[in-house]
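# Sequence unavailable; structure follows:
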């Protein structure tokens, strides 16, 4: 089989010819669009168009938001604001729990350090007189009930 090629054109492969035409077209369009899009005028025009569309759809968006909130209230479902508020509260609770967990871990480390430390030696003689202690303990306790009766 011989390939009859005349300046890049192959008579035996019509699909290849269309592919070459398509690729050349795509390259030309890509270069033209890149040139047009990378201008300041295009950016300003596109920004103006987007601002206009947003301004035109703002009343409709407000109406849709109000009707959606009314529907959610009738269906006894939370609105977006209520879900956001709940998420913020849960995040706050999680942060507080993390802080408490860190404090508990610090206390646990301190308790373990105290438990690992050797116990102080007991004194050889008692410091207080033994006769004074029973007198102090034998005094009756007073309660509020006794005072009101």
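Perfect, thanks for sending it. Note that the structure is a prediction, hence the values are computed from the model and not measured.

# all contacts plus neighbour counts: C-alpha atoms, from now on.
Will do.

# can you pull out the helices in the chain?
Counting by DSSP state H, residue ranges of the helices within the chain are 14-37, 40-74, 80-116, 132-137, 144-148.

# Tell me what angle the second one forms with helix 80-116.
What it means is helix 40-74. For helix 40-74 against helix 80-116, the angle by axes from the mean of the first three to the mean of the last three Cα atoms, to 10 degrees is 80 degrees.

# now the first one
Put simply, helix 14-37 runs at 90 degrees to helix 80-116, going by the same axes, to 10 degrees.

# Comparison target, given below:
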């Protein structure tokens, strides 16, 4: 086997490990300071403010283009779901009423058939007189 002091892969791994330890120590020290948390809070607040402004700007743009915004689309979807639910309830009530009226009349559950207007052909020997 190769000597570990001359092995380039081992030297590379050792160097990366030492750099990682140094970076972790620096990051831990930086994150422990109150200045770091203050900066992170400021950046988070600025990002939230920018996101809100972008949302308002986008909504104004969509209004000017005569297109619905996301909130309007969500509102329409909710209303459609409500309407579909109400339609399903109406269907169920109609089905109940139909089955109740069909059972009370003693009739079949099939729809009434139209009257027959076509007559069968006359017998083959002619009509008796």
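Alright, I've got the coordinates. Being a predicted model, the structure only gives us computed values, none of them experimental.

# Give me the TM-score for these two chains.
After superposition, the two chains reach a TM-score of 0.51 (TM-score structural alignment, normalised by the length of structure 2), with 101 aligned residues with a Cα RMSD of 3.7 Å.

# re the thing from before, can you tell me which of the helices of structure 1 comes nearest to residue 3 of structure 1?
Closest of these to residue 3 of structure 1 is helix 14-37, at 12.5 Å (criterion: Cα to Cα).

# which residue is nearest the centroid of structure 1?
residue 91 (8.8 Å; Cα atoms, centre = their mean).

# And that one, what's its match in structure 2?
Matched by TM-score structural alignment, residue 91 of structure 1 corresponds to residue 81 in structure 2.

# Roughly how far does that match sit from residue 1 of structure 2?
Applying Cα to Cα, to the nearest Å, the value for residue 81 of structure 2 to residue 1 of structure 2 is 71 Å.

# One more: residue 56 of structure 2?
When residue 56 of structure 2 is compared with residue 1 of structure 2 (using Cα to Cα), they lie 67 Å apart.

# Settle it for me: which of these two has more neighbours?
Counted by other Cα atoms under 10 Å, residue 56 of structure 2 and residue 1 do not tie: residue 56 has more neighbours, with 12 against 4.

# got a list of what the nearest residue to residue 63 of structure 2 once chain neighbours are set aside touches?
Excluding the flanking residues, the one nearest residue 63 of structure 2 by Cα to Cα, 6 or more residues apart in numbering is residue 69, at 7.5 Å. Residues counted as contacts of residue 69 of structure 2 (Cα atoms under 8 Å, 6 or more residues apart in numbering) are 59, 62, 63.

# Shared with structure 1, which of these?
Retained in structure 1 by both residues aligned by TM-score structural alignment, their matches' Cα atoms under 8 Å are the following of the contacts of residue 69 of structure 2: residue 63.

# Filter the contacts of residue 69 of structure 2 down to the buried ones and hand me the PyMOL line.
Filtering the contacts of residue 69 of structure 2 down to the buried ones (16 or more other Cα atoms under 10 Å) takes a single PyMOL command:
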select buried, resi 59
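
# just to revisit the earlier point, export the helices of structure 1 to CSV and tack on distance to residue 6 of structure 1?
Output for the helices of structure 1, formatted as CSV (distance: least, Cα to Cα, whole Å):
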stretch, distance to residue 6 of structure 1
helix 14-37, 12
helix 40-74, 42
helix 80-116, 67
helix 132-137, 122
helix 144-148, 118
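
# which position in structure 1 aligns with the residue nearest to residue 63 of structure 2?
Residue 69 of structure 2 maps onto residue 79 in structure 1, by TM-score structural alignment.

# do residue 12 of structure 2 as well
Residue 12 of structure 2 maps onto residue 18 in structure 1, by TM-score structural alignment.

# Look up how far residue 23 of structure 2 lies from whichever residue in structure 2 pairs up with residue 47 of structure 1.
Aligned counterpart of residue 47 of structure 1 in structure 2: residue 41 (TM-score structural alignment). Going from residue 41 of structure 2 to residue 23 of structure 2 by Cα to Cα gives 23 Å.
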